[in-house]
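1. please work out how this folds:
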Amino acid sequence: MKSKLSVLFNVPNIIGYIRFILICIAWKNITDAKIFLLFFGANCMLDMLDGIAARCLNQVSNYGAVLDVVVDIFGRGVTWCFLGKYGYVVPAWEWFVFACNHAQVRGVQWKEQFKLAPKLVKRVMSHNFKTPLGMLVMCGIFGLPIALYCDQYTTLPVIMPTVFSACLCILGIGRLLGFYVEAWCVVQHISKMLL
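-> Below is the predicted model of the structure:
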């Protein structure tokens, strides 16, 4: 029988620790766009691998599910906080939603609550975000802070301003739709607490 502590050293969790280190290095170099984007991009690439590794190696765990979300929110939060005076509002909201989602329903089972959700929320959440609306939300949540960072701190000669503005608009719509789903989650949590 495997020790409970061995979960700490599962391959997907080690990838999570490496992602955290990459975000810290990116954060230290946040004023140097090339270095920041290099390390933050490496973090994003590894983010795609940890879930694949968890399923392929049969190393899915509640700890790993939570670690993945914590590292994701930390990475986005670093970027949002750098973007402006009120940039902390978005990661503060995301931490609040995370706490609500995981307070009563633990780990990988938190998505079960969406079975009774409104149609729009179900469409976003169905098939683990692998729907057009789910992808739009994920692009908004993950892509908007990086796109805003690039707009503010880099020159993007390859992308015409009109195309970039359209991309920002699409990412913004995705993030707003994400806020809607997150707000539904918070309301559900509060209503359960009031019972």
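2. all contacts plus neighbour counts: C-alpha atoms, from now on.
-> Will do.
3. now V11, nearest residue through space, not along the chain?
-> A53 (6.9 Å; Cα to Cα, 6 or more residues apart in numbering).
4. helices and strands around the strand or helix carrying the one you found, which ones?
-> Using DSSP states H and E, A53 sits within helix 33-56. Judged by 3 or more Cα pairs under 8 Å, 6 or more residues apart in numbering; DSSP states H and E, helix 33-56 is in contact with helix 11-28.
5. quick one more, to check against the first:
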Amino acid sequence: MPYHPKACTLLYGVSCLLDAVDGMAARALNQTSKFGAVLDMVTDRCTTSCLLCFLAAGYPRYALLFQGLISLDFASHYIHMYSSLATGSTSHKTVKSDVSRILWYYYNDNRTLFFVCFANELFYVCLYLNKFYTTPLLPTSWIDWLIHTFLGTTAAHPEKAWRLIHAFPGWTNLIVWFLRQLTWPQILAAVTGPICFLKNVINVVQFWKASKILVGLDLHERAVARSKRE
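-> Next up, the predicted model:
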């Protein structure tokens, strides 16, 4: 992973695509099993956590954040899987809308599930590739053209642009510097970042709802045990 970004990205992408179709293939061939469901969930978590471990090392300032994402990912999926088995559900993807509407949309719509998972993994991959690809995407001439187009000026009559630059020199220099540093992994990361945030919100909701289910089961079992003693 630290030395072969192209090969790593290719293999990681193939792994994610195969993960998207293995469940459909198992259902189509009537080969679903509890072992397969658990293995699918575990391998997904291991794959993502390996990439997050690299990001924690590659971005040491945000290492604690990536460590937290690993913990949240493992914890939310484990407790969700356990609560599904404890309640006798045939699959951890069987979630009713009265339990959580966001989880219901996430697990019962294959397109939503695929899109959110794909964008989430793509965001992490873009952060990974950002450590290797540093060539700016936009040439300087394109940046000048964008500035003039945005301000409604032309290269022959840039008075409006210069007035704005003199009025806000710090902000203008910052924007120009940012555009000159912008790479294609950063652009894709900016697009997929909100979806990654949504995925982790879903993880939090999943952990919370599964915890409530397990607490409810504990309370019910204790009430049954007390009634038998009485």
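6. where in structure 2 does the helix holding A53 of structure 1 align, residue-wise?
-> Counting by TM-score structural alignment, helix 33-56 of structure 1 lines up with residues 5-28 of structure 2.
7. now the matching stretch: buried residues?
-> 5, 8-9, 12-13, 16, 19-20, 23 (16 or more other Cα atoms under 10 Å).
8. mean offset of stretch 45-52 of structure 1 relative to structure 2 (after superposition)
-> Stretch 45-52 of structure 1 differs from its equivalent in structure 2 by a mean of 2.2 Å after superposition (mean Cα distance after the TM-score superposition for structure 1).
9. quick one: contacts of that stretch?
-> 11-13, 15-16, 19, 68 (Cα atoms under 8 Å, 6 or more residues apart in numbering).
10. next, count neighbours for the aligned residue in structure 1 for V42 of structure 2.
-> Here V42 of structure 2 is matched to V70 in structure 1, going by TM-score structural alignment. V70 of structure 1 has 16 neighbours, counted by other Cα atoms under 10 Å.
11. ditto for L136 of structure 1
-> Residues near L136 of structure 1, counting by other Cα under 10 Å, number 22.
12. surely it meets L171?
-> Yes. Between L136 of structure 1 and L171 there is a contact under Cα atoms under 8 Å: 7.3 Å.
13. show me the helices in structure 1, by range?
-> Secondary structure of structure 1 (DSSP state H): helices at 11-28, 33-56, 62-83, 89-104, 119-125, 132-153, 161-193.
14. can you add distance to K111 of structure 1 and give the ones you listed back as JSON lines?
-> Output for these, formatted as JSON lines (distance: least, Cα to Cα, whole Å):
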{"stretch": "helix 11-28", "distance to K111 of structure 1": "20"}
{"stretch": "helix 33-56", "distance to K111 of structure 1": "16"}
{"stretch": "helix 62-83", "distance to K111 of structure 1": "11"}
{"stretch": "helix 89-104", "distance to K111 of structure 1": "9"}
{"stretch": "helix 119-125", "distance to K111 of structure 1": "8"}
{"stretch": "helix 132-153", "distance to K111 of structure 1": "13"}
{"stretch": "helix 161-193", "distance to K111 of structure 1": "10"}
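15. so which residue is smack in the middle of structure 1?
-> D72 (4.3 Å; Cα atoms, centre = their mean).
16. now do that residue against I141 of structure 1, distance only.
-> Separation of D72 of structure 1 from I141 of structure 1 (Cα to Cα, to the nearest Å) stands at 10 Å.
17. distance of the match of V42 of structure 2 from L57 of structure 1?
-> Distance of V70 of structure 1 to L57 of structure 1, given as Cα to Cα: 22 Å.
18. ok, now V90 of structure 1?
-> Counting by Cα to Cα, the gap from V90 of structure 1 to L57 of structure 1 is 34 Å.
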